[in-house]
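Student: mind looking at a prediction? Sequence and model below.
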Amino acid sequence: MTDIAALDRADPLAAKRAEFLIPEGVIYLDGNSLGPLTKGAQARIASAVADEWGEMLIRGWNDAGWFTAPGRVGDRIGALIGAPPGSVTAADNTSINVFKCLSAALAMRPDRKVVLSDSGNFPTDLYIAEGLIAGLGGGHRLKTVAPEEVADALDEDVAVMMLTEVDYRTGRRHDMAGLTRRAHEVGALAMWDLAHSAGAFEVDLTGAGADFAVGCGYKYLNGGPGAPAFLYVRPERQARVRPLISGWMGHEAPFAFDPDYRPLEGIGRMRVGTPPVISLKGLDAALDVFDGVEMAAIRAKSISLSELFIAEVERRCAGHGLRLVSPRDPAVRGSQVSFAHEQGYAAMQALIARGVIGDFRAPDVMRFGFAPLYLSHADVAAAAGVLAEVLDGRLWDRPEYLTRSDVT
């Protein structure tokens, strides 16, 4: 039997939990969808509103560093994903950043017409690609294959390989370095969505040779609902990139108000409009929880938590039709575990009502995210116990749990 208390006593990250505001009695296993509020972000946002916006008014652009915040926050995120200073900017949302990066990448491979992705990619990435292709009217096409078929589908027709490293539904993890290397062998560019990677485990964009990357600020980075996203451009590519959207914040001299567009040098050219300052302040403060923490330690605890959860769920919930849909091997799994169940939605609502918060993805997947900075082994073992109670007693079989909400 696993000594859960001993695991928590030996946890080098245990003290980090105190930096988060998690409601009493809640076991929060949905940080892969929305990270919780940190105490630092709460204080920083309040200060940004009262002391900066309230007192400085428009002077805040200079006096409080609002104007330069996208680069500063971008560099802090870059340190978590293996990107050098000056290669990441915080901007817009993930969907807009997909559009910007993909349009810039396609322009760099004008003789090729295929965007290669996989059937496990997050739908918005595919929607953006479809819309961009239709708007370009240049004969491009989006080709999607099964995740395990990506390497074999890379050929000289592919302009851009566009993948999400961790499957949002199952947690399956792609081999970023291997697939990027294969894409480069056939002359394609590699673009990665890190929405379920950044802040969850080690990412090495430089070592993998990725050309472009995007990600959001509100999952494992805990930046808050609708927090600014981020994008990365490999330093050697930056002088050539020009996204299809050109806005004044990407101009070489935005306050010269020139009628013609001249892109800023470096990653700044990937910015478009005025940055969301209050949200940026919250994201910046949320990143403080990573100070002094090695991503390897986060990854080690993530594996320990998820392995314990799988073992406890399979031990306590046998015979109830739960099916593990995440990879069993943690080396090819992100920081989440997903189980399928025919009453997955209702069972998740029953769990949430009992203080264990995960989420659901159609058609039948119950998702549980493991954010090591605020979760303990005792938490995940207790969550497995509550799941067993819900299934043993058919506690999910109530009208209020069977009725679907807008957000699942």
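Tutor: Thanks, I have it. Numbers count the residues shown, from 1 in each chain.

Student: rest of the way, CA atoms for contacts and neighbours
Tutor: Will do.

Student: any idea which helix is longest in this structure?
Tutor: helix 295-316 (DSSP state H).

Student: ok, then the element right after that helix?
Tutor: Counting by DSSP states H and E, the element after helix 295-316 in chain order, helix or strand, is strand 323-324.

Student: next up, a structure to set beside the first:
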Amino acid sequence: MPTDFAATRALFDLPAGLCYLDGNSLGPLPRTARERMARAMDEWGRLLIGGWNQAGWMAQPGLLGDRIGRLIGAEPGHTVVGDTLSIKVYQALAAALALVPGRRIVLSDTGNFPSDLYMAEGLLRMLGDGHALRLVEPEAVGDAITEEVAVLLLTEVDYRTGRRHDMPALTRKAHEAGALAIWDLAHSAGAFPVDVTAGGADFAVGCTYKYLNGGPGAPAFIAVAPRHAEAAPAALSGWLGHRAPFAFDLSYVPGRGVERFRVGTPPVLAMAALDAALDIWDAIDMEDLRQRSLALADRFIKGVLDAVPELELVTPREAERRGSQVSFRHPEGYAAMQALIARGVVGDFRAPDIMRFGIAPLYIGEAEIDRAVDVLAEVMERRLWDNPAYRIRAPVT
């Protein structure tokens, strides 16, 4: 049955009159999340420490991992939830490097999210021994995959421009060169169909607070290909990644498969909100979502370029080359975005000059797209951004 996107909008608690085009940064509140979190709070109050067993808190990272795994094409039993995306990047990269001994180069691109690069820099600096991070322009990644490379570390969709890498092609090239591939799905999971198994990914990581709508600070996930599950070492050998944590051994024994990539105590309340959000995805056909996303994005692109030719589109026009966001460049992009937000159209800004608009069909339709075009045209044509108040940079842009 085709996905009813008019019905899915009612599943979210959005302020009346708000045109929310920032789900690529933080998804809105699922209506059932309050009740689900209240239930977890009640379990905490009634059961106290017994909640870990009686309410099944300890099993949630794997159960939620499998629900996300279905959305990203991971094999059942090979995805786990917990910690932050930066920690999962670190774990995946450390494990991948250990699986390719004798090589020292991690290849990434200049469009990767800085946090991924920071984690790589920190790990490689600690490893020493000639380990280095090599960055190339996004279009040059394929040609830069040589037999020097140990690991290819890429974010599938560029957080600034929305440009999408070809996961199967680049992973295949990495494997042909004897390297492994790690894919960050922060702007992919919940945005369009993903298949890490068919794409050959060795490791995949991602967050759940963007398109998956898990809430601010919602836990991250990591998926490990079955071929590496028992061989990949756990660089962050946390207590809950131990094979028998409640044996309290003084030496670490890695858990089985992806379980070894658990680190800290599961965030029970955050997982309750994520659990509610994932219920929505059970009724979503991802191909329907993708087609709807592309149609809305095309409508937005055409509307903006027709009405505001001074804006430079930086998102690829070709459907296969983009994710589910549209980005424009303008020298006054920050102030212009603040003017939009003041008028009820919410996107965000990424330095130095990019205005981003997330296209999330679960709660965005033609009416929101057309309104965003009209307000953006008014802001630019009337120079409404030229207001000192809109130039004051907030901590989060």
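Tutor: Perfect, thanks for sending it. Predicted, not measured: the structure shown is a model, and the values here were computed from it.

Student: TM-score for these two?
Tutor: Remark: TM-score between the superposed chains equals 0.98 [TM-score structural alignment, normalised by the length of the second structure]; 396 aligned residues with a C-alpha RMSD of 1.0 Å.

Student: which parts of the longest helix of the first structure are buried?
Tutor: Within helix 295-316 of the first structure, the residues that count as buried by 16 or more other C-alpha atoms under 10 Å are 295, 297-299, 301-310, 312-314, 316.

Student: same check on stretch 62-75 of the first structure?
Tutor: Buried residues in stretch 62-75 of the first structure, defined by neighbour count with 16+ other C-alpha under 10 Å: 64, 66-67, 69-75.

Student: name the nearest of those residues relative to Gly120 of the first structure.
Tutor: Lowest distance from Gly120 of the first structure to these (C-alpha to C-alpha) belongs to Gly74, with 27.2 Å.

Student: what does that closest one align to in the second structure?
Tutor: Under the alignment (TM-score structural alignment), Gly74 of the first structure pairs with Gly65 in the second structure.

Student: name the nearest residue to that match, sequence neighbours excluded.
Tutor: Val80 (4.2 Å; C-alpha to C-alpha, 6 or more residues apart in numbering).

Student: what's the burial count for that neighbour?
Tutor: Val80 of the second structure sits with 26 neighbouring residues when counted by other C-alpha atoms under 10 Å.

Student: tell me the SS of it?
Tutor: Following DSSP: H, G, I helix; E, B strand; the rest coil, Val80 of the second structure is assigned to strand.

Student: quick one, helices of the stretch 251-400 of the first structure?
Tutor: Taking DSSP state H, counting those that start in this stretch as the test, the helices found in the stretch 251-400 of the first structure are 277-286, 295-316, 344-353, 377-392, 399-402.

Student: helix/strand/coil for the equivalent of Gly31 of the first structure over in the second structure?
Tutor: Residue correspondence, TM-score structural alignment: Gly31 of the first structure in this structure matches Gly23 in the second structure. What three-state DSSP gives for Gly23 of the second structure is coil.

Student: list the helices and strands the longest strand out of those in the second structure packs on?
Tutor: Determined from DSSP state E, the single longest strand within the second structure is strand 149-155. If you count contacts as 3 or more C-alpha pairs under 8 Å, 6 or more residues apart in numbering; DSSP states H and E, strand 149-155 of the second structure packs onto helix 85-99, strand 105-109, helix 167-176, strand 180-184.

Student: who touches whatever helix or strand Leu64 of the second structure lives in?
Tutor: Leu64 of the second structure is located in helix 60-72, with elements delineated by DSSP H and E. With contact meaning C-alpha atoms under 8 Å, 6 or more residues apart in numbering, helix 60-72 of the second structure is reached by 75-82, 189-190, 193-196, 221, 223, 259, 266, 271, 275, 278.

Student: mean per-residue distance, it to the first structure?
Tutor: Superposed on the first structure, helix 60-72 of the second structure shows a mean distance to its aligned partners of 0.3 Å (mean C-alpha distance after the TM-score superposition for the first structure).

Student: as JSON lines, the helices and strands packed on strand 149-155 of the second structure with distance to Phe357 of the second structure and mean neighbour count would be great.
Tutor: Formatted as JSON lines, those follow (distance: least, C-alpha to C-alpha, whole Å; neighbours: other C-alpha atoms under 10 Å):
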{"stretch": "helix 85-99", "distance to Phe357 of the second structure": "22", "mean neighbour count": "23"}
{"stretch": "strand 105-109", "distance to Phe357 of the second structure": "22", "mean neighbour count": "24"}
{"stretch": "helix 167-176", "distance to Phe357 of the second structure": "23", "mean neighbour count": "18"}
{"stretch": "strand 180-184", "distance to Phe357 of the second structure": "20", "mean neighbour count": "26"}
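
Student: what range in the first structure matches stretch 313-327 of the second structure?
Tutor: The alignment of stretch 313-327 of the second structure onto the first structure (TM-score structural alignment) spans residues 324-338.

Student: and the gap between the residue lying closest to Leu37 of the first structure once chain neighbours are set aside and Glu312 of the first structure?
Tutor: Once flanking residues are discounted, Leu37 of the first structure sits nearest to Leu21: 5.6 Å by C-alpha to C-alpha, 6+ apart. As judged by C-alpha to C-alpha, to the nearest Å, Leu21 of the first structure and Glu312 of the first structure stand 27 Å apart.

Student: how about Thr206 of the first structure?
Tutor: Going from Thr206 of the first structure to Glu312 of the first structure by C-alpha to C-alpha gives 37 Å.

Student: cool, and Phe122 of the first structure?
Tutor: Counting by C-alpha to C-alpha, the gap from Phe122 of the first structure to Glu312 of the first structure is 29 Å.
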